[in-house]
Every structure is written in C-alpha cells, then in structure tokens.
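Asks: Here is a sequence with its predicted model. Questions after.
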Amino acid sequence: MIPITEAINLEDHEIVERFIRAAGPGGQNVNKVSTAVELRFDVRRSPSLPNDVAVRLMKLAGRRLTQDGVLVLTAMTHRTQERNRAEALERLVELIRKAAEPPPPPRKKTKPTLASKTRRLESKARRGAVKSARGRPRGED
C-alpha cells in the first residue's frame, strides 16, 4: 500500500514496473544492464482514485497518458535500478498529490466604484491641464 494523502492510498498491484536499458550515465554498464524504469499506472480503472482526482490527473499527465488512460513514467537519470524505481514512484505520488488538490474557485468579476472612476477622471483632467500649459505662449501679435 502506497500512501498518497490521508484519503488516497494506492495498492501495490495497481502499479506495473518494467525495466529497460537506459540511455543515461553508466559507461559500458549501460549496454548490459536494464537500469531504467518504465512505470505504468492505469488512471481510468484505478479503484483507489476518486473520479474528480482521476480526471485532474489525466489533464496533468498530458503526453505521458496513453489513449487507454494509462500513465507512463520513465526514470533513467540514476545508475542503479533501485534509485530509478524510487524516483519514478516519487514522481507518480507527486503527480497524484497535485491532482488531489481542489482547483481554486473562479474569480468573480467586479466593476470599478463610482469614486474610483471620478478620481481617475479628475487626475486625467489635472494632467491634461499641466501638459497644455507647456505649449508656446499665445500672445497677441
């Protein structure tokens, strides 16, 4: 059981891990040992996720989500299988936590008050008077 939040826990059997050869650091070892981890999590069919969290997770996943609703994360930055595995799982947990946060309420539109409109117009008139006074003096020729 993998704890995500107080209300959400993932079962171990919901996550499928596959080990592949990495393209990252490792020298000659990189050609022989499968250290990279491809983690798969079926978002659509997961009984652990509430529906609203699953929908937000699918939006957050973007290109990492297949057409079948499976989230695919690949970790290959480390030289060992264990560290790549831990990183992939950590990224999955972080994504689900982010999706579990409810979205902020929509912004309510407001109109400027009558007093603020009046202040704005008065300051514009004052500024205009200052600028008009800068011109050439108009005298009688």
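Replies: Structure received. Since this is a predicted model, take the numbers as computed values, not measurements.
Asks: use CA for all of it now, contacts and neighbours both
Replies: OK.
Asks: From residue 120, how far out is residue 82?
Replies: Using Cα to Cα, to the nearest Å, residue 82 is found at 64 Å from residue 120.
Asks: swap that for residue 107, sorry
Replies: 24 Å.
Asks: These two: who's more crowded?
Replies: When residue 107 and residue 120 are compared on other Cα atoms under 10 Å, the one with more neighbours turns out to be residue 120, at 11 against 6.
Asks: wait, what's in contact with the residue positioned nearest the centre of the chain?
Replies: For the chain, the residue nearest the mean C-alpha position is residue 60 (6.0 Å; Cα atoms, centre = their mean). Counting by Cα atoms under 8 Å, 6 or more residues apart in numbering, residue 60 touches 95, 99.
Asks: this is the other structure I want to compare:
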Amino acid sequence: MPTIPDDDSRAPIAPGVWLDESAMSFTFSRGGGPGGQNVNKVNTHATLTLPLEALENAMPAWAFARLCDAAGRYLADKPPRLVIHASDSRSQLANRRSCVLKLRQLIVAAMNRPRIRRPTRPSAAAKQRRLDAKKHRSQIKSQRRAPDDG
C-alpha cells in the first residue's frame, strides 16, 4: 500500500504515483469543439504541461521508461515534457479533468507490467487428441460422399 506524503502539495495521480501540484501547469485558450458562439468568447481548451523530471521522481524507473515509450504524441522536447490537450467539453473545469484523466491513463498503462510470454510445447496427449479429432472429422466427411460404383 503506498504511503501518503506528509506535505499537502502532492496529489495522487495514479495508484502509487504522487505528483507535486506545482509541477502540473494548465493553460487555457479558445478552442474548437462544441459550444457554438460560446467557443469564440470563452477560453475552455485546456492544455496540461508536465515536466518529465517530475514524473521520473514519482515513478519506478522501469515504469518511467515504459511511459516515455508509450507517450507518443504527448511527448515534447526542449524541455522534455508531457503536453496533453482537451477540448471535449464547454467547461474549462471538465476539460481540465479530462487532461488529468488522460495523464492517469498513461501512467496506469505504464505501471501495468506485461507478463513475460514463455513459449510452450503441446504435450504428447494434446498432439494425440488433435490427430484423433482430425481422423474423426475426416471420417465424417468421407461418409458424406456418394459411394463409388467402381
């Protein structure tokens, strides 16, 4: 069970991952999407910017490496950071939550270690069952044919 940090400036982003709230910066702009004339007046498009070093300190090294591989279009250089956009809603707050949700999904996917696939071979009994099933199927199909009057 992850421990809760002592200071109040850290927020839980994903299971076992806590980030400084000051590391996450939001900017808002006028964006497309639903809203009609409201789109032209209100800054609802949210952009979350998060330096990679803040994530590097908050996650295990193997998970951070997986996150960097999976981040794709969210990854930006100079300085290295994650940039996540959302303009799904008419509400600035809803778009802000959508950005945090996308970040959470990225982190949870990175923390989920895939099982190592170990190649296996079928047992002798499994091979025999397969051959028996093929013979049985062959007999069924051969019985459907018209008898030869040779």
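Replies: That came through fine. All values derive from a computational prediction rather than experimental measurement.
Asks: three-state assignment of residue 49 of structure 1?
Replies: Following DSSP: H, G, I helix; E, B strand; the rest coil, we place residue 49 of structure 1 in the coil state.
Asks: For residue 72 of structure 1, give me its contacts.
Replies: 38, 39, 40, 41, 64, 65, 66.
Asks: hang on, I meant residue 18 of structure 1
Replies: 37, 38, 39.
Asks: any chance of those residues in JSON lines, plus secondary structure?
Replies: Shown next, in JSON lines, are the contacts of residue 18 of structure 1 (three-state DSSP):
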{"residue": "37", "secondary structure": "strand"}
{"residue": "38", "secondary structure": "strand"}
{"residue": "39", "secondary structure": "strand"}
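Asks: in structure 2, which of the residues you listed remain in contact?
Replies: Mapping the contacts of residue 18 of structure 1 onto structure 2 (both residues aligned by TM-score structural alignment, their matches' Cα atoms under 8 Å) leaves 37, 38, 39 still in contact.
Asks: what does the first one align to in structure 2?
Replies: Taking TM-score structural alignment, residue 37 of structure 1 has residue 46 as its aligned residue in structure 2.
Asks: so how far is residue 81 of structure 2 from its match?
Replies: Distance from residue 46 of structure 2 to residue 81 of structure 2, counting by Cα to Cα: 16 Å.
Asks: Spell out the secondary structure type for the residue nearest to the centre of structure 1.
Replies: Per three-state DSSP, residue 60 of structure 1 ends up helix.
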